[in-house]
Structures are given as C-alpha cells and as structure tokens.
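**Q** Pasting the sequence and the predicted coordinates here, then a few questions.
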Amino acid sequence: MVNSTEASYFILTAYSDTGVLKYLYFLIVLALYICIIGANVLLIVVICVNRSLHEPMYLFLCSLFVNELYGSSGLFPFLLVQILSDIHTVSAPLCFLQVFSVYTYASVEFTNLAVMSYDRYLAICHPLLYNTRMTYNMIVVLIAAIWFPPFFIVFVTISLSVSLQLCGNIINKVYCDNYSIVKLACSDTTVNNVYGLIFTFFMIMFPVSLIVFSYMRILRVCFSGCKQSKQKALSTCTPHLASLINFSFGAFFEVSQSRFNMSGVPNMLRIFLSLYALTCQPLFSPMMYGLNMSKIYILCKDLLLAGVRNNL
C-alpha cells in the first residue's frame, strides 16, 4: 500500500519496450513538435505585426495559437524524455504540473473556440452592429473569460487531488492524468467527484451551449440569405468548424479511453487516441486557418518569401 506521503513519484505503464524503434518514435514526435512551434509562432507573428489583422476575429485566433503552444509545450518535451528513457517514472510535483498544463490547455481551447463561434455569429447575423458590440473592452473581457476561469477551476481541481491519500502510484497512460490519479485514492473522493461535475458543467456545457446557439443562428442566415451571404458565412466558418470538430473528436476519445474499459483496443491505438487532441490539434488549427483564410495565407507567404530573400 502506498499512502499520500510515500507517493513521491508515479509509474507510467502505457510505454512498452520498443527497442531501437524508440529512436524513430522520438524523431517523429520531435518533428511534429517543431512543426507545431513553427506553424503557431509564424501565425502569431503575422497577426501581431500586421495592423490590418488587429481585428476581433484575428485576436481570438492569436489567443488560440498561443494556447496551442502552451499545451504542446506541456506535453511534447515530457514525451520526448519518456520515449528515450528506460524507466518511465515521473515525480509527483511534475506529474501534477503536467495535469494542470494539459487540463488548462483543453479548457482554454474549448472556451476559445466557443468565443470564436460567438464572434462569427455577431459578424454574420448582426454585421451592422458588429463594431458597436465587439468593442475593444468587449474583446478584453472575452479574452479574460477564455483564460482566467479555466486556470482557476483547474487549480482547484489539482489542489483537491494533491490532498488525496493514494493507495498506489501506477498510471496506465503515457502522460499524467487527473482522473487516473483520483482512481488511485483510498480516501473519500466525494468532493472531487462533485467538483468534477461542476467543472464539467462550466468547461463543457457552457461553451457547447454558446456554440450551438451561435451556429443555429448562422445556419438560419445561410438558409434564408442570398448566395453571397451563404458563401461569406461558409468561408469564415469552415476553418472554425473543422478545428472544433477535430478537437471534439480527440477529446471524445480521450474521455472514453479514461472512463471506459478499452482493454480490447490495441495498445498503440489507445495511446494514439489519448494523444490525438494534444498532438494533432495544435498543428491542425494553424494549418486550417493559415490555408483557408486568404488574408492570413497571403501575409504568411509574403513573410516567408521575405525571409528566403534575406537569406539568399
């Protein structure tokens, strides 16, 4: 039996001995991490340095890309070390720090996407009132709402988990997960479970309600408006919807994998599904917005071409 005072580290058992293949996995993960950093930093720089992009939609996009960098940096360096390591252990403080990083990333991502859907609703359904409603103060309030509540709520979640008395230290995943830690508890977890429901309501139900409301109104405009209005709505909403669906897909499989018995699923597939939202989303979002939004695409291309010319 291991109590809370003795659980100074956790063992991650989802890793398997892959021999020399671990170097291949290391290179693949490293390449993915470099691509994520490059794509998100490029778009952040483009939005920040071009005053023509200092509009609400692009500022919310910039917030999204900053979160992609934050979330991937909380996972990828850890994965790279663990892939090369022969002993897959992590200290308790580092484990809880990673849980905080992963959970805040996921919460901010979903909240950011919800606010972006509301921004598109105002722009498409109330274009004449857009500038009067989406003021600078409103943008500041919305960005604060994107970032501060998730950090506070997750901080309380981690504080409750740290205080639990644990009867084990084995986590069957490739990274630390709060639900897996709570399952190790041999003390009462009622408070954790109740708070978890509250956490779920605020971090999932509220953004989902805002997204559903926004897109129901947008679809109404698409079906009742002229052809030009439909095309404009589709062009601005397509990358957002694709990013939202991709993240929701990954989050669904991560929750399913944590909550239900998936022993019948091959280990490598389970690992891939558990990492999907944390690894594919940070690369998928900048690619979708960079390639589908002509204004960003043109500025990115000009910036890259200018860099190439300077190096020649």
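**A** Arrived safely.
**Q** Please make it C-alpha for all contacts and neighbour counts, starting now.
**A** OK.
**Q** Which residue ranges of this protein form helices?
**A** With DSSP state H as the criterion, the chain has helices at 21-49, 56-73, 76-84, 92-125, 130-133, 136-162, 178-183, 190-200, 206-224, 227-259, 267-279, 281-292, 294-311.
**Q** Check which residues of the fifth one are buried.
**A** Meaning helix 130-133. By neighbour count on 16 or more other C-alpha atoms under 10 Å, the buried set for helix 130-133 is Tyr130.
**Q** Also stretch 233-250?
**A** Buried residues in stretch 233-250, counted by 16+ other C-alpha under 10 Å: Ala233, Leu234, Thr236, Cys237, Pro239, His240, Leu241, Ser243, Leu244, Asn246, Phe247, Gly250.
**Q** Tabulate those residues (CSV), appending distance to Leu27.
**A** As requested, these are exported to CSV (distance: C-alpha to C-alpha, whole Å):
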residue, distance to Leu27
Ala233, 40
Leu234, 38
Thr236, 35
Cys237, 35
Pro239, 29
His240, 30
Leu241, 31
Ser243, 26
Leu244, 28
Asn246, 24
Phe247, 24
Gly250, 23
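**Q** Use this one as the comparison:
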Amino acid sequence: MDNSSVVTLFTLSGLSGTTNYRHTLFALTLLCYCAIWLVNLTIIVTIVVDKNLHEPMYIFLCNLCINGLYGTAGFYPKFLIDLLSTIHVISYAGCLLQGFVLHSSVTADLSILVVMAYDRYVAICRPLMYHSVMTTQRVCVFVFFAWLIPFYLVFLSSITTLRLRLCGSHIPKIYCINHLVGKLSCSASIAHVIIPAFNYTFYVLHILFIVWSYMYLLKKCQFSAENRSKFMQTCLPHLLCLITLLVSVYFDLLYMRFGSKKLPQDVNNFMAMEFLIIPPIINPLIYGFNLTQIKNRIKHFFVWQTSLD
C-alpha cells in the first residue's frame, strides 16, 4: 500500500500544555527569530559588501550564517503559526520537508566547521603556502561540497523514510524530524537503519577531525606568540561555535531519549528548540565580537549612520 494513502497529516502535541501563555511565548519567539535574522544578516551583509573580507575565513563564516537562517526558516514560521492555532498538524510532505531542512542544517553546520578548521590549520601551520592552497577555486569547491554532501546524505535518509509504511500519525514534539517519523513505521527496513547509521558515523568523524586539528594547532602554538594570537582571535570563536552546536544537539538527543513522559513538557520543548535558538544567535555574535575586521567594519557603519543623522 502507498505510504501517502495511509497517513496524510501528522499531529504535533508538543504545545498541548502552553494554552495559558501561548501569546507571551509567541511574542518571545518572534523576538528571538527577529534577533536571529538581525545578527546573521549583519555578518552576511558586512562580508558581502566589504571587499577586504572576501577571504576564505570570512567566506566560510558567511556560509555559516546563511545556514543559520536556512535552518531556522524550517522551524520558526510553522512554530509561530502553531502558537496562534488551537490545532497543531502538519502535512506528510511538510513533515518530511521540515525534517530535511533541520537535519541538513545541522549537518551543513558541521561540514562548514570542518572546512573552517582546515582553513585555520593551513593559516597557522602552513602560512607561507596559505594563498597557494586556499585559492578562490578551492574555496568554491569546499563551499560547494560543504552544502552538497549534507543535502545528499539527508536526502537519502528522507527517501528511506518516505518508503516506510506508517501505522501512526502522532508526533510528541513541536516539529518533525525523520527519526520520529521512522518510529511510527509498521516495520523497520534495512535501508532505514543503515543510511542513518552511516550519516551519524560520517559526522562523528567530522567532529573527531575538528578536535584533532585543534589539538594539533594548540601544540603548534605553544612556542609562538604570533600563532597563539592567531589562535585566540580566529580559532577560539570557531571552537566556541562547535561546542555550542554540539551541546545544543546533545540536548535534543537527550529529549529524544528521555523526553515526553519523564520530563515536564516545557523542559522538553526547550531541549528540542535549543539548537534552533542558541547557535544561530551565538555564532555570529562570537565572530562579530572577536574578529577585528568584522567588528571594525560594523562599528564604522554605525558611526557613519550616526553622522548622517
């Protein structure tokens, strides 16, 4: 039997206990979403407009901010609508699309952080070769694959979810992800087990590579004051972004493992939303305050605007 003929709508029960303060939550969520757009768009526009920032590190940072807007766009508009509605449902196609956007955004974050780690490795450990290694063509290739590979792997996972025959339509969360849709399947398929396992392994290797690269960089920076300065200014923000992302995703994994019945619904919702709140706001702020060129460019813009007024 075709899957879509069995289930056409999913019900989301994550907001069932928020009736009394739904409008307050709507205002706070809208404010948060506006803040995400403001801080990320500021970094993106600053990098695009200033030709002095058209360097690999800033290009990768620009893509990290674009990915922050992409990922949150898969959640906040639907969530804001649900906050003003008494019925919380999502179509089968919409559920798969939302799951695809959220999964691909997280994995793209890791891919971009990997190329950023490689860029910092070359800049600090091979400074004389930096411009010959990080050419414009190579940077374009890195950016292309940092987006293509996550999209392709998550697309394969979504296809395996689409082929499952479902025996339920209730999702105890505020958004859809492939893992929860898979739990509604009548029977598991080999592909639905193997492909997600491969994806998880692939991105665990990403994390291990980043950790190894920073251990290597720390070792190289021990005996050079100049390299230590480079590390503190450019690598420390990157490391903080990675830690923020991993902690946020870890909370979401805790939700999937221990959520719903063992914790209050408000705690569940916060754990489910954390990777959609903290990294998209914190990442551009970390770089905006730590990278001197970006900070000076933003300051210059606001001073110029003030002088015009």
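**A** Received the coordinates, thanks. Keep in mind the model is a prediction, meaning the values are calculated, not measured.
**Q** Just send the helices of structure 1 back as TSV, with distance to Ala7 of structure 1 too.
**A** Shown next, in TSV, are the helices of structure 1 (distance: least, C-alpha to C-alpha, whole Å):
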stretch	distance to Ala7 of structure 1
helix 21-49	28
helix 56-73	25
helix 76-84	19
helix 92-125	7
helix 130-133	52
helix 136-162	11
helix 178-183	11
helix 190-200	19
helix 206-224	36
helix 227-259	21
helix 267-279	24
helix 281-292	32
helix 294-311	48
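**Q** Compare these and give me the one nearest Glu6 of structure 1.
**A** Glu6 of structure 1 lies closest to helix 92-125 among those, at 10.1 Å (C-alpha to C-alpha).
**Q** Leu283 of structure 1 is in contact with Ile36, isn't it?
**A** Yes. Look at Leu283 of structure 1 against Ile36 with C-alpha atoms under 8 Å: they come within range, at 5.0 Å.
**Q** circling back: which one of the buried residues of stretch 233-250 of structure 1 sits closest to Tyr136 of structure 1?
**A** Closest to Tyr136 of structure 1 out of these is Thr236 (21.1 Å), distances taken as C-alpha to C-alpha.
**Q** any idea how far Leu25 of structure 2 lies from Phe275 of structure 2?
**A** Relative to Phe275 of structure 2, Leu25 of structure 2 is positioned 18 Å away (C-alpha to C-alpha, to the nearest Å).
**Q** Have a look at the two and say which one is more surrounded.
**A** Ranked by neighbour count (other C-alpha atoms under 10 Å), Leu25 of structure 2 and Phe275 place Phe275 first, with 23 against 16.
**Q** Structure 2: which residue goes with Ala185 of structure 1?
**A** In structure 2, Ala185 of structure 1 lines up with Ser185, judged by TM-score structural alignment.
**Q** Tell me how many other residues crowd its match.
**A** 18.
**Q** which residues touch it?
**A** Leu164, Arg165, Leu166, Cys167, Gly168 (C-alpha atoms under 8 Å, 6 or more residues apart in numbering).
**Q** what do you get if the cut-off is 7 Å, keeping everything else the same?
**A** Contacts for Ser185 of structure 2 were tallied using C-alpha atoms under 7 Å, 6 or more residues apart in numbering; they are Leu164, Arg165, Leu166, Cys167.
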